[in-house]
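Visitor: Okay, here's the prediction I keep looking at, along with the sequence it came from:
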Amino acid sequence: MKKIKDKKRILYEKTEFSEAVSGALDKSRIMKDVEMFCRLDRYTGSRDGEEAAERIAERMEELGIPVEREKYQVYRSLPGAASLRVQGDSIEAAVPLTPYVYSGTAKDLEAELVFDRTSAAGGCSQREQRARMAGFSGKLVLTYENSFSFACEAKRAGALGVLTIWHADLAHHGTLGGVWGTPEPEDLVWHYPGIPFAEIGKSAGEELQKRLESGPLTVRLSIEMCQGIVSSTMPVARIQGRSEKFVLVSGHYDSWYEGATDNGVANAAMMELARVFQENRERLERSVVFAWWSGHSDGRYAGSAWYYDHHWEELKENCVAHINMDICGCKGSDVVGFQTSMLEGADFDREFLRGFNEGEPDPPVSMTRFADQTFWGADIPFAIMPKFIKKDHEMFYWWHTREDTFDKVDPEVALRDTRVIGELAAFFANCGKLPADMSGFVDFMESRLRAIEERLGGDFDLSPVWPVLGRLREAVMDLEASMEGQENTDDAILETAGELARITYTASSPYHQDPAVKAPVFSGLAMAEGLTRENTEEEYYLAVQTRFVRQRNRLTGQMKQVLEICRRWTARWENQEGNM
């Protein structure tokens, strides 16, 4: 092995081009477009949704930007009316409910209501979970749980329906679907629970909980849903640079009600950014693609998943970064942070974020699987989702409610958030070398794997991983050293850094999507954390052991492939130097 040189780390620096992009943004244009979007209830495949898509496409055409109207079919779910009535009350008033996307239906379903005490007290072991679920058979369940996995377990246990208590007195929309995008045949059977599932406001939920302490309650539940296949359009615009390599900037245009901050500001910001990049297209090195997705909330990321399926080869070969906009322009937002794949490195993130925060910015947070983070399987190394939040990190209360109206938008914050995306996209489009901190990412991989190992029982062994990870680190450091002074390194970074991201953030093949559930890094290994033979039923324990070994084999096998890719690129560049 050759001597490993010190690596020159790429930090963010403002350029004349990024400042030109940022300085050309027009706040009044952004706000005018936000106001336009707020007049349209942009549900996927609806008349207003299609009108919003057409207005975006027409704007691109007015600006001379090539735009494709991507048309697809989506299995969409929209909630209808829902209510709960308590039997025996002198005045049987209806308690309003908000059904979850992909909930089952119910018509005057009469049953005993039981409270899930475990949901208020904290978690439980897998063995305790079975005993907990046994009490739900033939009942309606009042709980603080709202996950897909809880719904599936409750359905299998014989629960007739679930009411989840929200943390505020607002009609907030959630989702129950465990399928990322359009379902495959098996998904239709196994990954839509089909159980009636609705949200109840905080005060009403707590009142029911208190009444259950005095004795059983019989209730009647009604839930209406509108579920089926609809056609939808997604505008995708391309500003061509000198290279076919491109930066993908995306955001969903479907929204709940007005959806001013989720996601009208992002829609308008992307339109304004497309104008500015088009006006500066002669200066672009890599291209920039703007995509407005539908099927985000009411189709569980169906739009971006369809686009992934039908543009897989182009994404794999040419997409260098994905920058996603979701919830922007909020009044009271005074902090800009990052959720990111971590491949650009914490130093890069810190330098960038210093320009948008008072004082030292929060450290970046590793990406989780949500919000159209659909593209891991195509080996796209950089995935960044800026988080426009408050210092107290509390979520804006109007998220997914009727309260997300135009008055919640701060024009200055909307302009700031647009600048963040613009400067990020400008950097990745025009930087000479992509800021891949691959050796730092290998350190990140090891830190996460060590944290998992600390919580594993003796039947789960990660020891085969460590020697391979050590060889991978050496190969990556050699590659980074050999890249110094090289031009046209995009393909090497996509092949190596992109694959490192894929094996860290996914558990399935490149051609499929992992389930649409909350999952940590190395999810196929992390599911064994804390399991013992004493706290886990025998069949489930064996199943997790099997999954763990297969995911460990996948990890070591793919790391060896990346190791060989590193060596191939290193040898190519060393041979070039030797022939000079």
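Guide: Cool, got the structure. Residues are numbered from 1 along each chain as shown.
Visitor: When you work out contacts or count neighbours from here on, use the C-alpha atoms and nothing else.
Guide: Will do.
Visitor: And the strands in the stretch 251-400 of the chain, which stretches?
Guide: Counting by DSSP state E, counting those that start in this stretch, the stretch 251-400 of the chain forms strands over residues 287-293, 319-324, 335-340, 365-366, 382-389, given from the N-terminal end onward.
Visitor: wait, the chain
Guide: Per DSSP state E, the chain has strands spanning 67-86, 94-96, 98-99, 106-115, 140-143, 161-165, 197-200, 217-239, 246-252, 287-293, 319-324, 335-340, 365-366, 382-389. These are given in chain order.
Visitor: Of these, which stretch is the most buried?
Guide: Mean neighbour counts were taken over the strands of the chain using mean count of other Cα atoms under 10 Å, and the top value, a mean of 29, falls to strand 197-200.
Visitor: Below is structure B, check it against A:
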Amino acid sequence: MSELQRSSSSGPAGTSSLGATVEPTRLMGHLREFARRVKLSGTPEELESFRYLQRQMEQFGYRTQLIFHDAYISLPIRSRVLIDGHELKSITHSMSVPTPQDGLTADLVYVGEGDEAAITRQDVRGRIVLVDGIATEDVAAFASRAGALGQIHISPNEHLYEMCVSPVWGNPSQHTRAHLPSTAICTISRDDGAILRERCLNGETVRASLRTEVDTGWRKTPLLVADLEAPTGDPDSPFVLLSGHHDTWHYGVMDNGGANATMLEAARLLAERRADWRRGLRICFWSGHSHGRYSGSAWYADEYWDDLDRRCVAHVNVDSTGGEGATILTNSGVIDELKGVAADAVKAVTGQIHAGRRQGRAADQSFWGVGIPSMFGSLSHQPPGPVKMLTALGWWWHTPHDLFEHIDPDNLARDTKIILWVLDRLLKERVLPLDYTAYADALLAELAPLDDELADILPIDGLKRAAETLRRHAAALTAMASTASDRDAERINQTLMQVARALVPINYTTGERFHHDSAMPHPAWLALEGLRELARQDARSTDLPFYVVHARQTRNRVAHALRQANEAIEVQLLDHARGA
């Protein structure tokens, strides 16, 4: 455990009593309201529910703004899958290509779980791929690229899971539009799929007909922003961002009604203790999460980039709280420098030891490019099940069965207390609990094998030294923070924000701060990928010099970010030593 984690593990004064004030009846009351409507992005029913959120936030004392913006939204309507003239139960998906009225017919080709190698090793051009597992953006991209006409996904069970299959994060631009799926995509049940799989594996030619109807295009969608400043009343002061989506598949009582109820209750209780805040709270409810591949949060990150860059200290995302049977609190995603905060919160509320996991490319995490440290998304999970590729959020997730009956009031209150615990710390602690010694350790672990593999091709010992310097500097900054005056604490916080702007993009993006990376699964420390690509090459390959060019540029980008971070901390340490 780092010095920063030890010094703050007890949390700010009053955190325990704050959790004790959570009212399960209020939480369930909000859920009853959310359970009244199907909230497809950009529909009147969704807007009506947004109005409820706005009224609640205004009652709690927040200044609200309901923004309407253009979003590229895709709403599945109906599908038909015919095999030998027999129709199978099916659904189509958000961002699937709609077929002509008469549909399309082609031979099936089974591609296992649909990884790129499985799809490219067969000729799928003009055919329909049969895939094990729920529909995903990566399979859609691979199948489209390989020239497939369609996809039929085999559900891991009898339920058909609604999905958005766009590999484009947020709204497509003229540059990313071509990456949208070019195939018609459906899902069928496990039992129906098993029969088709067996026929394909037996070498039988199976003809399938697909018909998909999908309403895709630009439309206005709502986005609710609720602000409450710190007691200073400075409208330009730093703030913590709390966010979650409001649009749903079907009634979506857990996903994302549970999280919305958590957000409202957290907003109410935190506002009552605003006198203790050292920074403001901004709460955003997104549309376009389910039907626009995070179009709301991505648009907001772009439109308000400068404000977020200057003022946002951290982002806490909330998704699918309160599910029945969700007893696992050890595996929520969190960025390295906030792992201690997550672990402390989970232990304080539940007694569980939070192992944590690297955040995935999901959950409206649209702010890594800006350089904002983030945590969570889904918070509580189901125990591991026997069926591969079944969601950790419950079998009802993304189905018409996501109803009130699958909410556990005690779990909802528990999850809300964890979110409260985290926000209370982020709002009240004199020095932001961002641990860049943990970041440095994680980066050094990534660089260690590369240092050996690249020693004779493109040395990266300079990166290792810079990361080791970061660790020393971060530890010194933490030690300084423990005795800092209020004035010094404010300076340290500004330094930590500068460090975050330099380092978060290196950890979670290609390093590009102004364009969103794709929604495809990404390797850890994506900005290092150019170095990894070089390390994977045969040293005798004639292509090696080409990889060296890109790897050298990659090294420079990471070195520059580390220099920015180290220089920011050095200035602060030097000023402190001089008594400035």
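Guide: Received, thanks. Quick caveat: nothing in here was measured; it's all calculated off a predicted structure.
Visitor: Mind checking the TM-score on these two?
Guide: The TM-score (TM-score structural alignment, normalised by the length of structure 1) is 0.88; 557 aligned residues with a Cα RMSD of 2.9 Å.
Visitor: mind checking which of the strands of the stretch 251-400 of structure 1 is nearest K560 of structure 1?
Guide: Proximity to K560 of structure 1, assessed across the strands of the stretch 251-400 of structure 1 by Cα to Cα, is greatest for strand 382-389 (21.5 Å).
Visitor: picking up where we left off before, reformat the strands of structure 1 as TSV; add distance to R550 of structure 1.
Guide: Rendered in TSV, the data for the strands of structure 1 read as follows (distance: least, Cα to Cα, whole Å):
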stretch	distance to R550 of structure 1
strand 67-86	32
strand 94-96	46
strand 98-99	37
strand 106-115	38
strand 140-143	35
strand 161-165	34
strand 197-200	34
strand 217-239	36
strand 246-252	33
strand 287-293	34
strand 319-324	29
strand 335-340	27
strand 365-366	24
strand 382-389	26
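Visitor: which stretch among these comes nearest M438 of structure 1?
Guide: strand 382-389 (11.3 Å).
Visitor: burial count for L573 of structure 2?
Guide: 18 (other Cα atoms under 10 Å).
Visitor: Map it across to structure 1 for me.
Guide: With TM-score structural alignment as the matching criterion, the partner of L573 of structure 2 in structure 1 is T570.
Visitor: Now tell me what touches stretch 96-108 of structure 1 from outside.
Guide: When contacts are defined by Cα atoms under 8 Å, 6 or more residues apart in numbering, stretch 96-108 of structure 1 is touched by residues 77-84, 171-177, 192-201, 220-225, 227, 297-298.
Visitor: What residues in structure 1 pair up with stretch 66-76 of structure 2?
Guide: Under TM-score structural alignment, the counterpart of stretch 66-76 of structure 2 in structure 1 spans residues 69-79.
Visitor: what about that stretch, how far off from structure 2?
Guide: Its aligned residues in structure 2 lie a mean 0.9 Å from stretch 69-79 of structure 1 after superposition (mean Cα distance after the TM-score superposition for structure 1).
Visitor: Now tabulate the strands of the stretch 251-400 of structure 1 in JSON lines and tack on distance to P467 of structure 1.
Guide: Listed next are these as JSON lines, based on distance: least, Cα to Cα, whole Å:
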{"stretch": "strand 287-293", "distance to P467 of structure 1": "40"}
{"stretch": "strand 319-324", "distance to P467 of structure 1": "30"}
{"stretch": "strand 335-340", "distance to P467 of structure 1": "27"}
{"stretch": "strand 365-366", "distance to P467 of structure 1": "25"}
{"stretch": "strand 382-389", "distance to P467 of structure 1": "27"}
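Visitor: quick one: what's aligned to W421 of structure 2 in structure 1?
Guide: With TM-score structural alignment as the matching criterion, the partner of W421 of structure 2 in structure 1 is E423.
Visitor: show me what contacts the closest residue to its match other than its chain neighbours?
Guide: What sits nearest to E423 of structure 1 in space, not counting adjacent residues and going by Cα to Cα, 6 or more residues apart in numbering, is S18, at 5.2 Å. Contact analysis of S18 of structure 1 by Cα under 8 Å, 6+ apart lists G422, E423, A426, F427.
Visitor: Repeat the analysis, applying 7 Å as the threshold.
Guide: Taking Cα atoms under 7 Å, 6 or more residues apart in numbering as the contact definition, S18 of structure 1 lies against E423, A426, F427.
Visitor: Could you measure from the residue lying closest to L573 of structure 2 once chain neighbours are set aside over to V81 of structure 2?
Guide: What sits nearest to L573 of structure 2 in space, not counting adjacent residues and going by Cα to Cα, 6+ apart, is L477, at 6.9 Å. Taken as Cα to Cα, to the nearest Å, the spacing of L477 of structure 2 relative to V81 of structure 2 amounts to 61 Å.
Visitor: Then M497 of structure 2?
Guide: Using Cα to Cα, M497 of structure 2 is found at 52 Å from V81 of structure 2.
Visitor: rewinding a little: so which of the strands of the stretch 251-400 of structure 1 is nearest E92 of structure 1?
Guide: Evaluated over the strands of the stretch 251-400 of structure 1, closeness to E92 of structure 1 peaks at strand 382-389, with 41.6 Å, by Cα to Cα.
Visitor: With structure 2 overlaid, how far apart is that closest one on average?
Guide: Distance for strand 382-389 of structure 1, averaged over aligned residues: 3.1 Å (mean Cα distance after the TM-score superposition for structure 1).
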